[in-house]
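Colleague: Return a 3D structure for these sequence lines:
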Amino acid sequence: MTDRKTDWQDKIDARVQRWVRDDIRKLAAYPVPDSSGLLKLDAMENPFTWPPELQQQWQAALADVHVNRYPHPEAPEVKQGLRRVMDIDERWDLLLGNGSDELIQLIAMAVAGKGRTLMAPEPSFVMYRMIAQYLGMDYVGVPLTERFEIDLESMLARIDSEQPALIFLAQPNNPTGNLWGDEKLRRIIEAAPGLVVMDEAYTAFTDADYLSWLDDYPNLLILRTLSKVGLAGLRLGMLIGDPAWTTEINKLRLPYNIGNLVQAAATFALDHFETFEQQTQELVKQRADLTQQLKALPQLTVYDSQANFVLVRTESGRAGAIHQGLKDAGVLIKKLDGSHAMLADCLRITVGSSRENARLLVALTPLL
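Modeller: Take a look at the predicted model:
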């Protein structure tokens, strides 16, 4: 029996090695740690649930949704709600995705080709690099400065030499949390020969807003998501821009990618968006308090953030032990040490409620 199982596995392995691309087999899947029983401060989620009366109304709305039929392919009610709460002009098209990750992939697919390059400052959102690898694109990461600022001269030089088909600019940047300044961003967009996508996943936590820049640049698209404001479980991202771009990208979208339940829940949430705006403003306040408290702790370098997380750097070689110590104490944060050379000894902490942040600090302080 053992010999038969070994022979069977050998046959499977031989076919996998023959038919799955070598570069894919060398990759690791995106890691999502088990957070069971832990205070979850690792994934930039809104910690607040909905008020009980709003939950009851939402459940009643979902009771009228029938899942025996396919969803509307364009989710018009969701788009109408997004236009209203985000003040999106009718000139611009909206393309919805199963989270912004799907849209990043669709955008890259639309411009991918032999010798085509995807570019982004680094460190930034890891999916830019991963999706470029999936599609066989050349990926160029342009290093940020020691303080995680854009090195404009270096960025412009690489744009000139690489002629990227696609540039992603995350503002605020993940995982550093900072903004890079309008002048630098405009210079990059103006120098880009191809498409530039401004990834505004964390726009709810900053005053920076680049939607109006669509009037200025024909090669710009805006990417947003509802995940960070309190709807992470819906997986709903949106791409905003000129129909000339979105029409082509939409050809690559799989049909019915936004299900009936997601459309109904998102439409309801957008009709009550003031609740999420209030929660977001509370998180901005908590971010300021948490940043101040972290800066008061010894042996931590704390980076100011415009997002719903705070990046910290520990003393050399201590990040792993602190991460594990927090986990042992029931608190899960993100260990970035080892993910990128510029993030050595770094940890990323999601801003939680006042009670959650207090629990984090109690657990963290004796570990330093």
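Colleague: drop to CA atoms for contacts and neighbour counts, all remaining ones
Modeller: OK.
Colleague: for Gln171, what are its contacts?
Modeller: Contacts of Gln171 were listed using CA atoms under 8 Å, 6 or more residues apart in numbering, and they are 178-180, 198-203.
Colleague: Out of these, which comes closest to Met130?
Modeller: Asp199 (15.9 Å; CA to CA).
Colleague: The closest one contacts Phe168, doesn't it?
Modeller: Yes: contact criterion CA atoms under 8 Å: Asp199 and Phe168 qualify, at 6.8 Å.
Colleague: Another sequence for comparison is provided below:
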Amino acid sequence: MSDSSDSLAPILQRVIRQDIQGLHAYAVQPSAGLVKLDTMENPHRLPEALQRELGERLGRVAINRYPAERGDDLKAALAAHAGMPEGCGLVLGNGSDELITLLSMACAKPGAVFMSPLPSFVMYGLSAQLQGVGFVGVPLTADFELDEPAMLAAIAQHKPALLYLSYPNNPTANLWDDAAIERCIDAMAQVQGLVVMDEAYQPFASRDSMDRLRRHPHVLVMRTMSKFGLAGVRIGYLIGRTALTDEIDKLRPPFNISVLNAEAGLFALEHVDEYARQAASIREQRQRLYAALQALPGVQPWPSEANMVLARFPDAAKTFAALKARGILIKNVSALHPLLANCLRLTVGTPDETGQLIAALAECL
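Modeller: Prediction:
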């Protein structure tokens, strides 16, 4: 077969958007044989008895049929688990990423602007770009807190259709000041925009936004089962007033949650005690890791409300390479934003993995 890249070039140039050609696909670091602490996954497997029970249950699923009412069962179970307020609805997504895409599609009116503090989850800005929508990122303070005056000024100037607030934030892992968030929510009401509270890391945080959802009709709460312990299952969900969720649900692809994923999600919600035990272990190891980082010379960690810890190192690239050489994979976020210079993001692992990470850091530094 002859090389078709040359003959395809003019076709690609004509039919593929120029901004898409300039993008890079999402890169996943190879992790075979490494202690994987780079993507904020729950490190715990199910106990063997539950693994067998789940396997038998999935084996009985009618995979020859399209998903139907089992998705409705999952929506009802998630609504009960989250304590969904009266008058609200729930939209299922193939992870939070798909929900962000649906929100972007729904709100991509000509001249629309989306907004988020920065640094934060990269998909907010990318999804806006892919829908041809303007995006305004408002830098956090040097300590990764909301710059409230800058936020309020940007909201008044740009009148965003969507404001994303990651709570806790990724990659900084902190919960922002509640009073500042409330004033941003009030400012968004003045410009008739929506606020999306992205609570991907809610299982590890001390506060959530369900009360905000009850009090403010223009607030939505987005969560995922990935950090709960089902990253491989890809289930996200968005809760808001039914008038909002009904519109967003119109854009959801048919059968976007497979019968196997729905069944695995329902199984997990029937065993919340096991996942709560895992979350408690992660919170315990998070404090252990944070204390160890505090004791290292030249290292500045930030308090975390998620299943990761952000820390600034004397030389992030050197430390990243040294850890990888010792069989431990973390995330170098230094290039994501100027405020993250020399910062590494370390996912919280099992007690054994945390011990290995702490020992390796001591050797590196």
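Colleague: what's the TM-score here?
Modeller: Taking TM-score structural alignment, normalised by the length of the second structure as the basis, the two superposed chains have a TM-score of 0.97; 362 aligned residues with a CA RMSD of 1.2 Å.
Colleague: sorry, back to before: wait, which of the contacts of Gln171 of the first structure is closest to Gly237 of the first structure?
Modeller: Lowest distance from Gly237 of the first structure to the contacts of Gln171 of the first structure (CA to CA) belongs to Ala201, with 8.8 Å.
Colleague: That closest one: what secondary structure?
Modeller: Ala201 of the first structure falls in the coil class when you classify it by DSSP: H, G, I helix; E, B strand; the rest coil.
Colleague: Kindly report the same for Ala360 of the second structure.
Modeller: Assigned state for Ala360 of the second structure: helix (three-state reduction, three-state DSSP).
Colleague: And for Tyr290 of the second structure?
Modeller: Criterion first, three-state DSSP; result for Tyr290 of the second structure: helix.
Colleague: how close does it get to Ala268 of the second structure?
Modeller: 29 Å (CA to CA, to the nearest Å).
Colleague: So what's the residue count around the equivalent of Val35 of the second structure over in the first structure?
Modeller: Mapped onto the first structure by TM-score structural alignment, Val35 of the second structure lines up with Leu39. When neighbours are counted by other CA atoms under 10 Å, Leu39 of the first structure registers 20.
Colleague: residue contacts, Leu39 of the first structure?
Modeller: Counting by CA under 8 Å, 6+ apart, Leu39 of the first structure touches 330-332, 356.
Colleague: Repeat the analysis, applying 7 Å as the threshold.
Modeller: Going by CA atoms under 7 Å, 6 or more residues apart in numbering, Leu39 of the first structure touches 330-332.
Colleague: Ok, Leu214 of the first structure next?
Modeller: Leu214 of the first structure neighbours (CA under 7 Å, 6+ apart): 220, 241.
Colleague: If we use 10 Å, what do you get?
Modeller: Going by CA atoms under 10 Å, 6 or more residues apart in numbering, Leu214 of the first structure touches 92, 220-222, 240-242.
Colleague: out of these, what pair is the most spread apart?
Modeller: The most widely separated members of the contacts of Leu214 of the first structure, counting by CA to CA, are Trp92 and Leu220 (11.5 Å).
Colleague: Please tell me how far the residue nearest the centre of the second structure sits from Asp186 of the second structure.
Modeller: Centroid-nearest residue in the second structure: Ala200, 4.7 Å away (criterion: CA atoms, centre = their mean). With distances taken as CA to CA, Ala200 of the second structure is found 23 Å from Asp186 of the second structure.
Colleague: ok, now Met115 of the second structure?
Modeller: 15 Å.
Colleague: more crowded one of these two?
Modeller: Per other CA under 10 Å, whichever of Met115 of the second structure and Asp186 has more neighbours is Met115, with 25 against 17.
Colleague: Looking for the alignment partner of that one in the first structure.
Modeller: In the first structure, Met115 of the second structure lands on Met119 (TM-score structural alignment).
Colleague: That match reaches Asp160, doesn't it?
Modeller: No: in this structure, Met119 of the first structure is not within contact of Asp160 by CA atoms under 10 Å, at 11.8 Å.
Colleague: per the alignment, Val138 of the second structure corresponds to what in the first structure?
Modeller: So, by TM-score structural alignment, Val138 of the second structure is matched to Val142.
Colleague: For its match, which three-state class applies?
Modeller: Per three-state DSSP, Val142 of the first structure ends up strand.
Colleague: For it, give me its contacts.
Modeller: Shown in contact with Val142 of the first structure (CA under 10 Å, 6+ apart): 119-124, 150-152, 154-156, 158-159.
Colleague: what's the spacing between the residue nearest to the centre of the second structure and Ala359 of the second structure?
Modeller: 29 Å.
Colleague: Let me see the ranges of the helices in the stretch 1-150 of the first structure.
Modeller: 2-19, 22-25, 52-62, 76-86, 99-111, 126-134 (DSSP state H, counting those that start in this stretch).
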